[in-house]
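[1] Give me coordinates for this.
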Amino acid sequence: MSGKSIKVDMIPSVFTLGNLFFGFLAILWTMNGEYKMAAGFILFSVLMDSMDGKVARKLSVSSDFGKELDSLCDVVSFGVAPAVLTYKVLLAAHMGFWGILLAAAFVMCGAVRLARFNILNITTHFLGVPITFAGGLMALLILFHKSLPWVIFPVVLAILAFLMVSTIKVPKLGK
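    Prediction:
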């Protein structure tokens, strides 16, 4: 053991699991047609995701377990939840089966992006747009979906999916 208690080592994971909890709530609220609440829960997931890293750095703790847990939770909160929300709010009515494929592509690109992130261990920048940004942006757009043309949503979803798996260097902010 490193001299730190197990409880201190697990504190960042509480925030990570909070991220997952709000992502799960977003999916449930989407299923119930409460789209603004669902988008709000995704944004709460963004907050939780930003806190786990800050807390880990403040406590000087990190682990492979925490890194993997974070990625698994991120796939749900910023991949599945915004894809399901966007599909239910707009893509189902306007695109049918093609909307399913587009939403699935967003989730799959997010998963690939996170897997790549976990094995590369790049600390100076992100390679590709982070899934947290992509999912958070989709949630924000959904909050204003009645004010925007529906065609923006599949275009933005496709662009974000591509950017997540791209090799564009994105600076890390707020460390």
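
[2] CA atoms for contacts and neighbours, from now on please.
    Fine.

[3] Okay, helices next: where are they in this structure?
    6-31, 35-59, 64-74, 81-86, 92-95, 97-120, 131-143, 152-165 (DSSP state H).

[4] contacts for the last one?
    What that stands for is helix 152-165. 86, 90-91, 99, 102-103, 105-107, 109-110, 112-113, 127-131, 134, 138, 141 (CA atoms under 8 Å, 6 or more residues apart in numbering).

[5] which of those count as buried?
    Using 16 or more other CA atoms under 10 Å as the burial test, those include 86, 90-91, 99, 102-103, 105-107, 109-110, 113, 127-131, 134, 138, 141 as buried.

[6] tally of neighbours for S5?
    By the criterion of other CA atoms under 10 Å, S5 has 9 neighbours.

[7] distance of it from V61?
    11 Å (CA to CA, to the nearest Å).

[8] what's the answer for D74, then?
    D74 is 20 Å from V61, by CA to CA.

[9] do F97 as well
    F97 is 45 Å from V61, by CA to CA.

[10] what about those two, which has more around it?
    Remark: of F97 and V61, V61 carries more neighbours, 17 against 12, as counted by other CA under 10 Å.

[11] tell me the contacts of the residue nearest the centre of the chain?
    In the chain, the C-alpha nearest the mean C-alpha coordinate belongs to F78, at 2.1 Å (CA atoms, centre = their mean). F78 is in contact with G23, I42, G110, I131, T132, A134, G135, G136, counting by CA under 8 Å, 6+ apart.

[12] Could you do I11 as well?
    V55, A56.

[13] Please provide the structure for the following sequence as well, for comparison with the first:
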Amino acid sequence: METPFPPYEPNGPNDEARGPRLREIPLRLIVPNVITVLAICAGLTGIRLAFENRYELAVGMVLLAAFLDGIDGRIARLLKATSKFGAQMDSLADIVNFGVAPALVLYVFVLDQARSFGWIAALIYAIAAGLRLARFNVMAEREVKASWQSEYFVGVPAPAGAMLVLLPVYVGFLGLAPSAPYAVAASIYTVAIAFLLVSRLPVWSGKSEGSRIRRDLVLPILLLVVLYVATLMSFTWETLAVTAVGYLLTLPFGARSWQRKYGDWPADPADPDDRISPEGE
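    Predicted coordinates:
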């Protein structure tokens, strides 16, 4: 029995890469899209909770959305379920979860006390996240990619930006009551994070295939990861605040490392021979 809904064609109606078109498709092709939809639901729910003054849950939902949005592509590649449809869904989810949701949660929590200045800061961040993601999508279409593209991001990646921009909220949860001066300072900080997103700052990604870990350091690193997760569960806001500050402190070192290896940044980011090339988020 036919339904009134169009058939699900992950790579478009003319795609024959997966063989003959059948009435059924493998369930694994849908799993990444389900995760993306759940990420959007989490981000939008975080906005609702913020308007209901349930700020801790709101931030938790935004961070959950960022986590789900960060793993859907990896799961798609693991299941060999990548598709054009999934890529488009992921792009739409990114702007909600890394741009709109953090900006609105931050605005409702503290930036509204700066009035128009706070709203302008929230707008700038949301638009910067959209520009960052659009630039990534355009650059990803380049056929020729630099050999070091997996080693560095171009500008702070959107998921990290969402984590960083919520720092004033983490600090607020630690006891610093929102006030007009604090809102102004948070607005300036928000704009600064927005500029980091759209900047051409080389940011170390940690994805380099050449990265190696000494055998005698594997177990200590595993223990440090366990320690970090344990502190995140027990001292959530303190750990997130320290993480955000620590990430910001590493940015100059990443840029310095890039400059030592590859020299100055090229002048024209649209140049097809640009050294700054696509990165994966």
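
[14] one step back: looking at the helices of the first structure, which is closest to K175 of the first structure?
    Proximity to K175 of the first structure, assessed across these by CA to CA, is greatest for helix 35-59 (7.7 Å).

[15] In the second structure, what range does the closest one match?
    Aligning helix 35-59 of the first structure against the second structure (TM-score structural alignment) gives residues 55-79.

[16] And the matching stretch, what's buried?
    Of all the residues in stretch 55-79 of the second structure, those buried under the rule 16+ other CA under 10 Å are 55, 58-59, 61-66, 68-73, 75-76.

[17] same check, this time on stretch 25-32 of the first structure
    Residues of stretch 25-32 of the first structure classed as buried by neighbour count (16+ other CA under 10 Å): L25, A26, I27, L28, W29, T30.

[18] okay, these in TSV with distance to I119 of the first structure next?
    Formatted as TSV, these follow (distance: CA to CA, whole Å):
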residue	distance to I119 of the first structure
L25	29
A26	29
I27	28
L28	32
W29	33
T30	33
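
[19] who touches the aligned partner of S166 of the first structure in the second structure in this structure?
    Residue-level alignment of S166 of the first structure against the second structure, with TM-score structural alignment as criterion, gives S199. S199 of the second structure makes contacts with V154, G155, V156, as judged by CA under 8 Å, 6+ apart.

[20] Go again with 6 Å.
    G155 (CA atoms under 6 Å, 6 or more residues apart in numbering).

[21] Roughly how far does it sit from T236 of the second structure?
    As judged by CA to CA, S199 of the second structure and T236 of the second structure stand 29 Å apart.

[22] and what of A103 of the second structure?
    On the measure of CA to CA, A103 of the second structure and T236 of the second structure end up 20 Å apart.

[23] neighbour-wise, which of those two wins?
    More neighbours surround A103 than the other of A103 of the second structure and T236, with 27 against 16 (other CA under 10 Å).

[24] need the contact list for whichever residue in the first structure pairs up with the more buried one.
    Under the alignment (TM-score structural alignment), A103 of the second structure pairs with A83 of the first structure. Contacts for A83 of the first structure (CA under 6 Å, 6+ apart) come out as A103.

[25] 7 Å - rerun?
    A103, F106, V107 (CA atoms under 7 Å, 6 or more residues apart in numbering).

[26] for these, which one is nearest S147 of the first structure?
    Once CA to CA is applied, the member of the contacts of A83 of the first structure that ends up nearest S147 of the first structure is A103, at 21.3 Å.

[27] wait, isn't the closest one in contact with Y87?
    Yes. If you go by CA atoms under 7 Å, A103 of the first structure and Y87 touch, sitting 6.4 Å apart.

[28] out of the contacts of F78 of the first structure, which ones does the second structure keep as well?
    Contacts conserved in the second structure for the contacts of F78 of the first structure, counting by both residues aligned by TM-score structural alignment, their matches' CA atoms under 8 Å: G110, I131, T132, A134, G135.

[29] Pipe those residues into a markdown table and attach distance to M10 of the first structure per row.
    Formatted as a markdown table, those follow (distance: CA to CA, whole Å):
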| residue | distance to M10 of the first structure |
| --- | --- |
| G110 | 25 |
| I131 | 23 |
| T132 | 22 |
| A134 | 27 |
| G135 | 25 |
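
[30] now the top helix by length along the second structure: which residue numbers in the first structure?
    The single longest helix within the second structure, with elements called by DSSP H, is helix 236-262. For helix 236-262 of the second structure, there is no aligned range in the first structure, judged by TM-score structural alignment.

[31] now the angle from that helix to helix 158-165?
    Using axes from the mean of the first three to the mean of the last three CA atoms, to 10 degrees, one finds that helix 236-262 of the second structure and helix 158-165 are set 130 degrees apart in direction.

[32] Show me how far helix 236-262 of the second structure is from its chain's centre.
    The chain centre lies 15 Å from the centre of helix 236-262 of the second structure; the measure is CA atoms, centre = their mean, to the nearest Å.

[33] what's it packed up against?
    For helix 236-262 of the second structure, the elements it packs on are helix 167-173, strand 202-204, judged by 3 or more CA pairs under 7 Å, 6 or more residues apart in numbering; DSSP states H and E.

[34] need the contact list for the closest residue to A38 of the first structure other than its chain neighbours.
    Distances taken as CA to CA, 6 or more residues apart in numbering place A26 nearest to A38 of the first structure, at 4.0 Å, with adjacent residues excluded. Contacts for A26 of the first structure (CA under 7 Å, 6+ apart) come out as A38, A39, F41, I42, A81.
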